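Trainee: Sequence first, then the predicted structure:
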Amino acid sequence: MSRRRDTGPAMDRRQRVLNFVQPRGRIGVEIGPLTRPLILKSESEVLYADHMSTEALRHHYRSHSTLGPEGIDGVVPVDLVLGEGGLPQALGTRGPVDYIVASHVVEHLPDPIGWLAEGAEVLREGGLFCLIVPDKRFTFDHFRTPTSVGAVVAAHLQRLRHPPLSIVYEHFARATAIDRRAVWQGRPASIRPLTGGPEAALEATARIAEHGVYVDVHCTVFTPFSFGTVLAEVLGLGLLPFECAALEPTCPMGDEFFVLLRKRSDRTPAERAASVPRLDPRRHDALPSPKLTARLAVAARRFRGRGTP
């Protein structure tokens, strides 16, 4: 699947990120901005990073509708090309930085723990890592099972560079066109395969296994609740030097949630784990019911009315 672009009010999500990282006067990195960076060059000393050069990205997306009306000409110049050495090698002597922003990136990484650890390596003490993560309930991942702690730990111990075949199969077998508004209204989602369903998934996975090619899929899928559960255990295991500064669940009618990690090497693993908010699984893991959606909508209006980011 292609990288997801904005489906909601762009300014709302951008302002939330700005409020999180306070970029003015700071040095940072935004990973994968394509045509719509969340941090502008006029707002901060920000470096744009991607896994391809500007020219390669424009060639890759030349026939994609993903980029929106800007088209390939809107792809912002890439400052850092991420190779095998990841962000530490690409950044080199330009680090450390004050913040990293990544929207709809973490789910594509075969080893998300290793990727977050690379981010921590280039952040100053107290630096911020801001993630925007798709909520699987309201995306084409709707019918996939949330990723477990064991899966991300195993991926890290194996130093995975390619999605495991089990994940490739799940992606091709379960990807489904979803009416997000209908799901929020408590209506059951219909199975409308985007990639052919299980039979086509088996054929595709067999070809990939035979030829060993890299395929871009969502290696992890989360709800806000499941992400918090996984994050707390990973931090408690001492695998990452972060505390959770914020975990903002998916807003009514939205399809993504926001996570803010702060590098804190002086905290114990137990203290870092305790920093993760405990979310209500009835609201932030289960599928919405019509009554719950109505209550959330009222709460969201009140929330915004207080001027909350």
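Mentor: Arrived safely, thanks for sending.

Trainee: CA atoms for contacts and neighbours, from now on please.
Mentor: Will do.

Trainee: show me where this protein has helices.
Mentor: Assigned by DSSP state H, the helices in the chain fall at 10-21, 54-60, 86-91, 112-122, 149-157, 165-174, 180-184, 197-211, 224-236, 269-274, 281-284, 290-305.

Trainee: can I get the ones you listed in JSON lines with distance to Tyr48 and mean neighbour count?
Mentor: Converted to JSON lines, the helices of the chain look like this (distance: least, C-alpha to C-alpha, whole Å; neighbours: other C-alpha atoms under 10 Å):
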{"stretch": "helix 10-21", "distance to Tyr48": "15", "mean neighbour count": "16"}
{"stretch": "helix 54-60", "distance to Tyr48": "10", "mean neighbour count": "15"}
{"stretch": "helix 86-91", "distance to Tyr48": "11", "mean neighbour count": "19"}
{"stretch": "helix 112-122", "distance to Tyr48": "14", "mean neighbour count": "20"}
{"stretch": "helix 149-157", "distance to Tyr48": "26", "mean neighbour count": "16"}
{"stretch": "helix 165-174", "distance to Tyr48": "28", "mean neighbour count": "20"}
{"stretch": "helix 180-184", "distance to Tyr48": "30", "mean neighbour count": "18"}
{"stretch": "helix 197-211", "distance to Tyr48": "31", "mean neighbour count": "15"}
{"stretch": "helix 224-236", "distance to Tyr48": "26", "mean neighbour count": "21"}
{"stretch": "helix 269-274", "distance to Tyr48": "29", "mean neighbour count": "20"}
{"stretch": "helix 281-284", "distance to Tyr48": "32", "mean neighbour count": "15"}
{"stretch": "helix 290-305", "distance to Tyr48": "30", "mean neighbour count": "13"}
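
Trainee: Ok, which of the ones you listed comes nearest Lys136?
Mentor: helix 224-236 (9.1 Å; C-alpha to C-alpha).

Trainee: That closest one: how far from the chain's middle?
Mentor: Centroid displacement of helix 224-236 relative to its chain, using C-alpha atoms, centre = their mean, to the nearest Å, is 14 Å.

Trainee: And here is the other one:
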Amino acid sequence: MDRNEKLLSAFPAGSRGLEIGALCHPLVSEGEYDVRYVDWTSTDALRAKYANDPNVDVDKIVTVHYTLQEGHSLRQIIGDDLGDGFDFVIASHVIEHVPNPIGWFREIAGVLRPGGFLSLAIPDQRYIFDCKRELTGAGRWIDAFHSKQTRPSLGDIYDHFSNYVEVPLANFENLQFDPDTYPETHFDREWIKEALLRDESPESYIDCHCTTYTPFSFTHLLKEVMHLGLCDFRVHSFYETERGGTEFVVVLERMREGEPNGSGISEQLASLPDVTRHAGEWGWTDLHGYIDAQRLREKELEERIGTQEGELAELGSALAARDRDLEATRSELEKFRRLAERQHESLREILSSRSWRITAPLRWCVERFRHPGTQS
């Protein structure tokens, strides 16, 4: 199953939905679905912002139908277009930028019909520039929800830029992930220092990764907010990060009205996938253990390969010995063939000799004597 199939497989053809942050790479096309696009600013503003960015084709930037506005919920922004609610919302690499994930989930639930889907592609912290950061815990989600956080905090911004590392392409090709070997990124801390001294927040919105996740940590966070009754979704499908990949996919289904209580919470918890917690799941401080475990596994694999190579060498020797035996048998057969040919030649010489013709009457007499009743 490819990436698009994972993200879109729950959506019936022709269904009505939203895509958040599509820019010039929409996952949902207007021809296949009745889709509306949501972004942080207008189409013209996006084209102006990315006019000189070689990675963005400004001519392909989608038409933004709804522009996010601080202090206004998504439901308020959509207004009368909401109707009975959308069938789906899709957001690729968006949730990690959201300052208040619980509040964001509740906003999304507010525009989905019961049984509608929220489809997320989420970067895996272990394999991107966030790999030296601590994973986001439930306390971070709860604090942001309680304080109604609408912008990245100074701490979020500091963690993002001060821990940013470049993951070399060769690491993906060789599947070797060791942050100790990544080049450091130099970060100017002065403006953060000045903001702290002034006890001020940045005047403009500074985009960053407010949160970081792995498949296991994200599942754990969902479990915690389900227990608290703060989640309006169950897990419909969950696709862990593939080998060599950098993201995982989660499709959530909106619960029916009034369900996140009692039996509803039990149903939510039962929908959580059984995701294996790997060594180093809780961030940079434990990553050395993960690396050591990987190196131990590599050593075990090398030993197994060495054993198999030895077995192959023994098998090769046995095959070589069998080949030698087969060659010796062929040689013996050739000797017998040549001997048979010589014997046949000798017999032909005898049968064509003068003595054989002279002694023919004598042989006839001997034959008659041995078999008296035989006629010639």
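Mentor: Cool, got the structure. Note that the structure is predicted; figures quoted are calculated from it, not measured.

Trainee: And the TM-score between them?
Mentor: Overlay of the two chains. TM-score (TM-score structural alignment, normalised by the length of structure 1): 0.82; 275 aligned residues with a C-alpha RMSD of 2.3 Å.

Trainee: coming back round to it: adding distance to Asp73 of structure 1, write the helices of structure 1 out as a markdown table.
Mentor: Listed next are these as a markdown table, based on distance: least, C-alpha to C-alpha, whole Å:
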| stretch | distance to Asp73 of structure 1 |
| --- | --- |
| helix 10-21 | 19 |
| helix 54-60 | 7 |
| helix 86-91 | 24 |
| helix 112-122 | 29 |
| helix 149-157 | 36 |
| helix 165-174 | 30 |
| helix 180-184 | 30 |
| helix 197-211 | 32 |
| helix 224-236 | 34 |
| helix 269-274 | 42 |
| helix 281-284 | 38 |
| helix 290-305 | 35 |
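
Trainee: Which among those is found nearest to Glu256 of structure 1?
Mentor: Across these, closest to Glu256 of structure 1 is helix 224-236 (C-alpha to C-alpha), at 8.6 Å.

Trainee: Relative to structure 2, what is the average displacement of that closest one?
Mentor: For helix 224-236 of structure 1, the mean deviation from structure 2 after alignment is 0.8 Å (mean C-alpha distance after the TM-score superposition for structure 1).

Trainee: against structure 2, where does that helix fall?
Mentor: Using TM-score structural alignment, the residues of structure 2 aligned to helix 224-236 of structure 1 are 215-227.

Trainee: who touches that stretch?
Mentor: 102, 124, 135-138, 231, 240-241, 248, 260, 265, 268-269, 272-273, 275-277, 281-282 (C-alpha atoms under 8 Å, 6 or more residues apart in numbering).

Trainee: what's the answer for stretch 168-182 of structure 1, then?
Mentor: 138-144, 188-202, 204-205, 215, 217-219, 253-255.

Trainee: Please identify the residue in structure 1 that aligns with Glu96 of structure 2.
Mentor: So, by TM-score structural alignment, Glu96 of structure 2 is matched to Glu107.

Trainee: What is the burial count for that match?
Mentor: Using other C-alpha atoms under 10 Å, the number of residues around Glu107 of structure 1 comes to 18.

Trainee: Is it correct that it is in contact with Val133?
Mentor: Yes - using C-alpha atoms under 8 Å, Glu107 of structure 1 is in contact with Val133, at 7.3 Å.

Trainee: Start and end of stretch 136-152 of structure 2, how far apart?
Mentor: From its first residue to its last, stretch 136-152 of structure 2 covers 14 Å (C-alpha to C-alpha, to the nearest Å).

Trainee: which residues in structure 1 does it match up with?
Mentor: For stretch 136-152 of structure 2, the aligned range in structure 1 is residues 147-163, judged by TM-score structural alignment.

Trainee: Just give me the neighbour total for Asp80 of structure 2.
Mentor: 9.

Trainee: do you know how far the alignment partner in structure 1 of it is from Val46 of structure 1?
Mentor: Correspondence of Asp80 of structure 2 to structure 1, assessed by TM-score structural alignment: Thr93. Per C-alpha to C-alpha, Thr93 of structure 1 is found 15 Å from Val46 of structure 1.

Trainee: now Ala177 of structure 1
Mentor: The value you get for Ala177 of structure 1 to Val46 of structure 1, if C-alpha to C-alpha is used, is 35 Å.

Trainee: Tell me which of those two has more neighbours.
Mentor: Counting neighbours by other C-alpha under 10 Å for Ala177 of structure 1 and for Val46 shows that Val46 has the greater number, 23 against 18.

Trainee: how about the more buried one, what does it touch?
Mentor: Neighbours of Val46 of structure 1 in contact, by C-alpha under 8 Å, 6+ apart: 27-30, 39-40.

Trainee: For those residues, which ChimeraX command selects only the ones that are buried?
Mentor: Per 16 or more other C-alpha atoms under 10 Å, the buried members of those correspond to this ChimeraX selection:
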select :27,28,29,30,39
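
Trainee: Return the subset of the contacts of Val46 of structure 1 lying in strands.
Mentor: If you go by DSSP state E, the contacts of Val46 of structure 1 have 27-30 in strands.

Trainee: What's the match for Tyr164 of structure 2 in structure 1?
Mentor: Under the alignment (TM-score structural alignment), Tyr164 of structure 2 maps onto Ala175 of structure 1.
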